[in-house]
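S.K.: I'd like to go over a predicted model; first the sequence, then the structure.
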Amino acid sequence: MSVEQLVHAFPRPRRPPVDAGWVRAETDRVLADFLREQAERASDRCLPTLVAVITDFLDGGKRLRPIFCHWGWVAGGGAPGASAVLHAGAGLELFHTFALIHDDVMDCSALRRGKPTVHEVLATRFRDDTDAEAAHRFGMNAAILLGDLCLAWADDLLQSVAAERGRSPRVQPLLHEMRTEVMVGQYLDLGGEHTDSPLDRSWRAIGCKTAGYTVEKPLQLGAALAGADEDLLSWCSAYGRPLGEAFQLRDDLLGAFGDVAVTGKPALDDFRDGKQTVLMGLTWERATPRQREVIRRRHGDPHLDEEGADELRTVIRETGAEASVRRLINDRAAEASLLLARPDLPDAAAEALAGLVGQVTRRTR
């Protein structure tokens, strides 16, 4: 029997269809290989332990950024499931990990994805378990370094893929813009800039911190790596911005009304921190004097209990802010969905991106 006959008689198993689950699994595989390599070639014996902390923290993520990067790549004419875009997606996930680690430090959050945050984990490694304050300080400082390490490794992965594809001139400005926007958005989220109203500042923070690096930039990076022209990159922005805003608006609702058993984050964190979300900005603008007094008393109270949180939730509902945010989410989902009628968009990309609209706007965690 000839080689050709053997191939037809015993065909190679078909690769499973490329969908969000497949991209998520392959991203995890690339990340595991990359982190294992970093541990094996470590310059100091402390690094494998730190890699283990990062690996554990990565477990349970939604991998939305690698998924959007993948479908941006396909939209730009790239082959589904290609190694280059999977490595770029892994780089984006490490960038997201850096952002989350630092965000948890700045918010002093205790939980992420239902597990202790990185600074809490690292605090337990402090040499003196009798000095709680020093252990906490060590955990915070070490987490900042670990976040920086994830940022550096993210850059290594993304830059190397761009160089190998000969796309550095197209990719570099997108990476620069993404990094800068996240830093600016985090600054606004912390309460920087008091020249605008809290609501205006919240919208600006969403645009920089979340909308850009969750949907828009991953899409654009994938498309740019595949060789897309400026017209398609603009389309990625037009689709990605409203959907990224919807993602954050949904996050705001989950922060106020979500089930901690599902979200994996303490239900009262946003209220106790006095987080200036669009949801709370709308609530304040529409509140009566009596309702504003409740907000002043309860929003930002570090000792807030469930009874106090319920008072805030009642005000949010009574002002119509919750219903307005739900409408804003639906409007932005519709805006993104309409753009999927683009004639030259590959069917596989259009179908996947349509499904992602629902996943982003109806998520429970």
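M.R.: Structure's in. What do you need?

S.K.: contacts, neighbours, all on C-alpha from now
M.R.: Will do.

S.K.: Now for residue 21, how many residues are close by?
M.R.: Counted with other Cα atoms under 10 Å, the neighbours of residue 21 add up to 13.

S.K.: do the same with residue 329
M.R.: So residue 329, with other Cα under 10 Å, has 24 neighbours.

S.K.: okay but it is in contact with residue 244, surely?
M.R.: No - using Cα atoms under 8 Å, residue 329 is not in contact with residue 244; the gap is 9.9 Å.

S.K.: What residues does the residue most central in space within the chain make contact with?
M.R.: The chain has residue 214 as the residue nearest its centroid, 5.0 Å off, counting by Cα atoms, centre = their mean. Contact analysis of residue 214 by Cα atoms under 8 Å, 6 or more residues apart in numbering lists 64-65, 244.

S.K.: and the next element down the chain from the helix or strand containing residue 204?
M.R.: If you go by DSSP states H and E, residue 204 is part of helix 198-205. Next along the chain after helix 198-205, taking DSSP H and E as the criterion, comes helix 217-225.

S.K.: got another, please set it beside the one above:
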Amino acid sequence: MANHTLEGNRLETIPRQPVSQPALINAVEGTLADFLACQIAALDAVDPALGGFARTARDLVMAGGKRLRPTFAYWGWRGVTGAAEPVEVVLPALGALELMHTFALVHDDLMDESDTRRGRPTAHRLFAAQHGAKFGGSAAILIGDLCLVWADQLLARTSLPATTLLNVRACYDRMRIEAIAGQYLDVLGETDPDSWSVERALVVARHKTASYTVQWPLGFGLALAGGDPRLEEAYREYGLAVGEAFQLRDDMLGVYGDPAVTGKPAADDLRTGKPTTLLMLAHQLATAEQRAELTTDLAGAVIPAEGSGELNPIARRARLITETGAPARVEEMIRARVAEGVAALADAPIHSDVRTALVELATAATQRPA
């Protein structure tokens, strides 16, 4: 495998253990870039338009991001293998998680009609600018599908025994199914918010985000290492707790995040009426008067003139949610889940550096500004 990535993001050497976080990300991105260069060349040879299509997919994959999923998978693997095992063997599998993640993001952005992601136009907006909205939506679906197929192809390049790869694949398939199930419930919630509750919002968080961001990437890493029954329960408890906390932070950023930092439009969740845990808690804690205002449809709301000093409807709703005390309650839930996740590792038979890394990741993933 060539030891470099595309467009100047150069990886001078594939790192040996122990691997720092920047080196790990660089290695994963190098693996992705080399793989994607071959895929682009193959499609370019069929038709230049397909090459352009594949380059758009490549750009979406390589457009930054936290790379949390391969990071959690790496530490899940390291928890068994220790520091002496070279990381090269699992890099294709770690890269496959980022391709799967891009598939999920592209489809999610289309369903949410989001304009930006990571500070750039979303896939459907990029294509819509070329040939209109219908083409944009269709092309975005195909981009997501292509990334999912690429994920399968890259995962298959992992040089491990067939029995190990079968177990890895089983974990990978369950991760995908749970992510799709959670996404369906997320979409359903927007169409039927009256039937939603805090408990159901947490089910969505558990499946749409926790399982495929933390829990199953850790399990995926464990499977890459050949498994260890002593770690399964600790990884599961940590993964669910930290994964839910990750989604709860996302709920907060969806209302109060700074678009310049998050790279996504402000208050998208409020605009679409997404029944997040934050919004469900606000309904639960609100007075009758506050609840009536929270259920007001924002469609067609009049935006006050600039300089009038009057808050726009979205900003008013965000302030109202704050007044219910729901954000403070969500912050408590985040802290409790991080503590629960960290406690799950206390007696796990893993090296101290792995435990330290996972504790630091729990904090970084849940106290982030974007």
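M.R.: Noted; the coordinates are in hand. All values derive from a computational prediction rather than experimental measurement.

S.K.: that older thread, mind listing which of the contacts of residue 214 of the first structure are in helices?
M.R.: If you go by DSSP state H, these have 64-65, 244 in helices.

S.K.: Onto which residues of the first structure does stretch 105-125 of the second structure map?
M.R.: Counting by TM-score structural alignment, stretch 105-125 of the second structure pairs with residues 100-120 of the first structure.

S.K.: Show me what the matching stretch is in contact with.
M.R.: 53, 57, 60-61, 136, 139-144, 146-147, 186, 261, 263-266, 269, 273.

S.K.: Swap in 6 Å and give it another go.
M.R.: 139-140, 143, 147, 264-265 (Cα atoms under 6 Å, 6 or more residues apart in numbering).

S.K.: Repeat that for stretch 67-86 of the first structure.
M.R.: Contacts for stretch 67-86 of the first structure (Cα under 6 Å, 6+ apart): 27, 218-219, 222-223, 226, 228, 345-346, 349.

S.K.: got the buried residues for it?
M.R.: 67-78, 80-81, 84-86 (16 or more other Cα atoms under 10 Å).

S.K.: got it, and stretch 339-356 of the second structure?
M.R.: Under 16+ other Cα under 10 Å, the buried positions of stretch 339-356 of the second structure are 339-342, 344-345, 348, 350, 354-355.

S.K.: Of these, which belong to helices?
M.R.: Per DSSP H, these map to helices at 339-342, 344, 354-355.

S.K.: which one of these sits closest to residue 234 of the second structure?
M.R.: Nearest to residue 234 of the second structure among these is residue 344, at 5.3 Å by Cα to Cα.

S.K.: Next one: the equivalent of that closest one over in the first structure relative to residue 348 of the first structure, how far apart?
M.R.: Residue pairing (TM-score structural alignment): residue 344 of the second structure is matched to residue 339 of the first structure. Distance of residue 339 of the first structure to residue 348 of the first structure, computed by Cα to Cα, to the nearest Å: 15 Å.

S.K.: before we move on, what about residue 118 of the first structure?
M.R.: Distance from residue 118 of the first structure to residue 348 of the first structure, counting by Cα to Cα: 37 Å.

S.K.: repeat for residue 112 of the first structure
M.R.: Counting by Cα to Cα - residue 112 of the first structure and residue 348 of the first structure are separated by 33 Å.
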